[in-house]
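1. quick one: sequence plus predicted model below, questions after.
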Amino acid sequence: MALTLVSAVVSDTGPYRTNNEDVAIAGRRLAVVADGMGGMPDGEVASDLAVRALAPMERLSADDPVAALHAAFNRANEAIGAAAAGSAERQGMGTTMTALLASGSRMVVGHVGDSRCYLLRDGHLRQLTRDDTYVQALVDQGVIRPDQARTHPHRALVTCALQGTPVEPAITVLSHLRGDRFMLCSDGLTDEVDDETIAHLMSTVEEPYECAAALVKAAIAAGSRDNVTVLVADAEPID
């Protein structure tokens, strides 16, 4: 069965930031969240360039969606590199990016950095992406427990991002079913809100926009000091 996405996004600058470096697309075929790297110049420019590079995929079908999404990530990376090369002030700028592309009965997930994609299926929450961070490497090595990662002092240290240098996005393909709910977010959510709370809100708040808003509200209430962006997308049959 061919499915499409019914999606909505909510983004909040947060109470401690003066600008929002998160950029997102909530489409019928394409969902994207990019988070400009804090502490680097022009993070909002990098995230905007990255999302613009993927935007045409909302309108264009591809015989090979995996190759198409991979190529789009490469275009995004190249656009950021070109922008940085043309301005000394933009050296080092970059962004994370996570994207979902609906293709028939399959979903293709592309990922670089520490923005995340989750799947809620039959009441069970599953993280589809792996964070490209120093702290995640410590978890993988058994140095710290997963529950310690959220409060680790170096949790914001990203080890892979779109910055114009060679990068290999992680690409995952899965079958998606009617009733599946996907959620993409910047780390402004997951730094403050645990998986149990995320699962509860995704399971109980029915409408995608209201669900995204509830998750953003939870992050702000928990004391998020970052921009917070949440995109909720439900898989539904194509009319």
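-> Looks like it came in fine. Residues are numbered from 1 along each chain as shown.
2. contacts and neighbour counts: CA atoms only from here.
-> Will do.
3. quick one, helices of this structure?
-> According to DSSP state H, the chain carries its helices in the segments 43-54, 65-85, 134-140, 146-149, 187-190, 195-204, 208-221.
4. who are the packing partners of the fourth one?
-> For helix 146-149, the packing partners by 3 or more C-alpha pairs under 8 Å, 6 or more residues apart in numbering; DSSP states H and E come out as helix 134-140.
5. need the residues that contact the helix it packs on.
-> Helix 134-140 is contacted by residues 130, 144-146, 149, 152, 154-155, 157-159 when judged by C-alpha atoms under 8 Å, 6 or more residues apart in numbering.
6. just the buried ones from the residues you listed, in PyMOL syntax?
-> Burial among these is assessed by 16 or more other C-alpha atoms under 10 Å; the matching PyMOL selection reads:
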select buried, resi 130+149+155+158
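7. export the contacts of helix 134-140 to CSV and tack on distance to Ala214?
-> Output for the contacts of helix 134-140, formatted as CSV (distance: C-alpha to C-alpha, whole Å):
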residue, distance to Ala214
Arg130, 24
Ile144, 30
Arg145, 28
Pro146, 24
Ala149, 24
His152, 25
His154, 27
Arg155, 24
Leu157, 27
Val158, 27
Thr159, 30
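8. next up, a structure to set beside the first:
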Amino acid sequence: MDPTDHYPPSRLPPLPTPVQHRAGTRWRLSAASGLHKGDRPYQQDQLRVIAHPRVQGCVLAVIADGMGGKSGGRKAADQVMLTAQQLFERYHPDSDDPHALLRQIVQESHSMIRLTALSTEQEPHSTIVCALFHADEGRCYWSHVGDSRLYIFRNGRLLLRTTDDSYVQTLVDKGEITEAKARNHPMSNVLTCSLGMSELPSKPVEESPLMPGDVLMLCSDGVWHYFTDQDLEIATSKLQPRECCQYLIDKARTRAGGRGDNLSLIVIELARLPAPGETSSASSGA
């Protein structure tokens, strides 16, 4: 059994990263993650939170939800993690294009999964959601394929959420069903796009400026399936990242009623550190 299959998220320590914004804002990032196999016999979700090896304040968060049987799905998710790690280590934040990095992670992960399918006669696939934070710019860049999501919350409210590549999302977009009905639709797990499919459509890398106090959450469908946006607004605004991960995984397990999918999530909170000369009480960091 993989040692992460039942790894309690409460034991994953936050990742405090004090960094300096060029405009003068000093950031502190607190991150925590949770990974659980749910009620499945094996774990196909994988995740990483990676601090850049040479540049402080540059952080990459990645989640992959593998599909394709016991070994195929896990291999696909592992390929995503390995590809993201290797490309990020070669990335130069001061000179390289963050859009190009994320496009390359998605495309090379897709290519490696396709090669695995040819060599093993399996049909591995995976979702991906990856978010790159540049503290010196105060910006987040992200890309995704499939139905693993990125949420950004500000002042306790949902600021933005990625749009799923799924059959039910096309029905929602057409106005044929509501998001509430999509959650329990019999075809809610059917994807229109995933890594490893015959052709991967070109998808834009998106970006947004961030503010102190913003909370980023990346998760697989095994997590978000059991929560409304309002549920997540409350959890991310009331709880620190570690407690938020523990709460959401525990609550999702309860609501799944013994039929839950693999679960993976990453919660990152941005806080402002006091400038030199300010009192420490100005800091809201975890």
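-> Good, I have the coordinates. All values derive from a computational prediction rather than experimental measurement.
9. rewinding a little: how about the helices of structure 1, which one is nearest Val173 of structure 1?
-> Nearest to Val173 of structure 1 among the helices of structure 1 is helix 65-85; the distance by C-alpha to C-alpha comes to 7.8 Å.
10. residue range for the closest one in structure 2?
-> For helix 65-85 of structure 1, the aligned range in structure 2 is residues 98-118, judged by TM-score structural alignment.
11. run the chain-centre distance for that stretch.
-> Relative to its parent chain, stretch 98-118 of structure 2 has a centroid offset of 17 Å by C-alpha atoms, centre = their mean, to the nearest Å.
12. post-alignment, that stretch versus structure 1, mean distance?
-> Mean deviation of stretch 98-118 of structure 2 relative to structure 1 after superposition (mean C-alpha distance after the TM-score superposition for structure 1): 0.9 Å.
13. can you give me the buried ones in that stretch?
-> Neighbour-count burial for stretch 98-118 of structure 2 flags 98-99, 101-103, 105-114, 116-117 (criterion: 16+ other C-alpha under 10 Å).
14. what residue in structure 1 is paired with Asp65 of structure 2?
-> Per TM-score structural alignment, the equivalent position to Asp65 of structure 2 in structure 1 is Asp35.
15. ok, and the closest non-adjacent residue to the counterpart of Asp187 of structure 1 in structure 2?
-> Asp187 of structure 1 maps onto Asp221 of structure 2 when the alignment is built from TM-score structural alignment. Computed as C-alpha to C-alpha, 6 or more residues apart in numbering, the closest residue to Asp221 of structure 2 that is not its neighbour in sequence is Ser148, at 5.8 Å.
16. so which residues of structure 2 form strands?
-> Along structure 2, the segments classed as strands by DSSP state E run 17-20, 26-36, 45-51, 58-67, 125-126, 128-134, 139-145, 149-154, 157-161, 206-209, 215-219, 263-273.
17. quick one: list the elements packing against the third one.
-> Here strand 45-51 of structure 2 is seen to pack against strand 26-36, strand 58-67, helix 69-90, strand 263-273 when contacts are counted using 3+ C-alpha pairs under 8 Å, 6+ apart.
18. export those to CSV and tack on mean neighbour count?
-> Shown next, in CSV, are those (neighbours: other C-alpha atoms under 10 Å):
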stretch, mean neighbour count
strand 26-36, 25
strand 58-67, 26
helix 69-90, 20
strand 263-273, 26
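19. of all the ones you listed, which lies closest to Glu243 of structure 2?
-> Taking C-alpha to C-alpha as the measure, these were each checked against Glu243 of structure 2, and strand 26-36 came out nearest at 8.7 Å.
20. quick one: the closest one to strand 263-273, angle?
-> Interaxial angle of strand 26-36 of structure 2 relative to strand 263-273 (axes from the mean of the first three to the mean of the last three C-alpha atoms, to 10 degrees): 170 degrees.
21. which residues in structure 2 does stretch 144-155 of structure 1 match up with?
-> Residues 177-188 of structure 2 are where stretch 144-155 of structure 1 aligns, with TM-score structural alignment as the criterion.
22. give the residue farthest from the middle of structure 1.
-> Ala88 (28.0 Å; C-alpha atoms, centre = their mean).
23. that one and Val33 of structure 1: what is the separation?
-> Ala88 of structure 1 sits 27 Å away from Val33 of structure 1, taking C-alpha to C-alpha, to the nearest Å as the criterion.
24. over to Val143 of structure 1?
-> Counting by C-alpha to C-alpha, the gap from Val143 of structure 1 to Val33 of structure 1 is 30 Å.
25. go on, Thr204 of structure 1?
-> In this structure, Thr204 of structure 1 lies at 23 Å from Val33 of structure 1, with C-alpha to C-alpha as the measure.
26. who touches the nearest residue to Glu108 of structure 2 once chain neighbours are set aside in this structure?
-> Taking C-alpha to C-alpha, 6+ apart, and ignoring the residues beside it in sequence, Glu108 of structure 2 has Thr83 as its nearest neighbour in space, at 7.0 Å. Contacts of Thr83 of structure 2 were listed using C-alpha under 8 Å, 6+ apart, and they are 105, 108-109.
27. show me what Thr83 of structure 2 aligns to in structure 1.
-> Residue mapping for Thr83 of structure 2 onto structure 1 gives Ala53, with TM-score structural alignment as the criterion.
28. and Ile152 of structure 2, by the same measure?
-> Ile152 of structure 2 maps onto Leu119 in structure 1 when the alignment is built from TM-score structural alignment.
29. burial of that match, as a residue count?
-> Leu119 of structure 1 is surrounded by 23 other residues when neighbours are defined as other C-alpha atoms under 10 Å.
30. my guess is it contacts Gly179, does it?
-> No - counting by C-alpha atoms under 8 Å, Leu119 of structure 1 stays clear of Gly179, with 10.6 Å between them.
31. residues in contact with the residue nearest to Asp221 of structure 2?
-> Ser148 of structure 2 makes contacts with 63-65, 127-129, 164, 218-221, as judged by C-alpha under 8 Å, 6+ apart.
32. separation between it and Asp231 of structure 2?
-> Ser148 of structure 2 is 17 Å from Asp231 of structure 2, where distance means C-alpha to C-alpha.
33. can you check Gly146 of structure 2 too?
-> Applying C-alpha to C-alpha, the value for Gly146 of structure 2 to Asp231 of structure 2 is 22 Å.
34. neighbour-wise, which of the two wins?
-> Taking other C-alpha under 10 Å, Gly146 of structure 2 and Asp231 do not tie; Gly146 has more neighbours (26 against 12).
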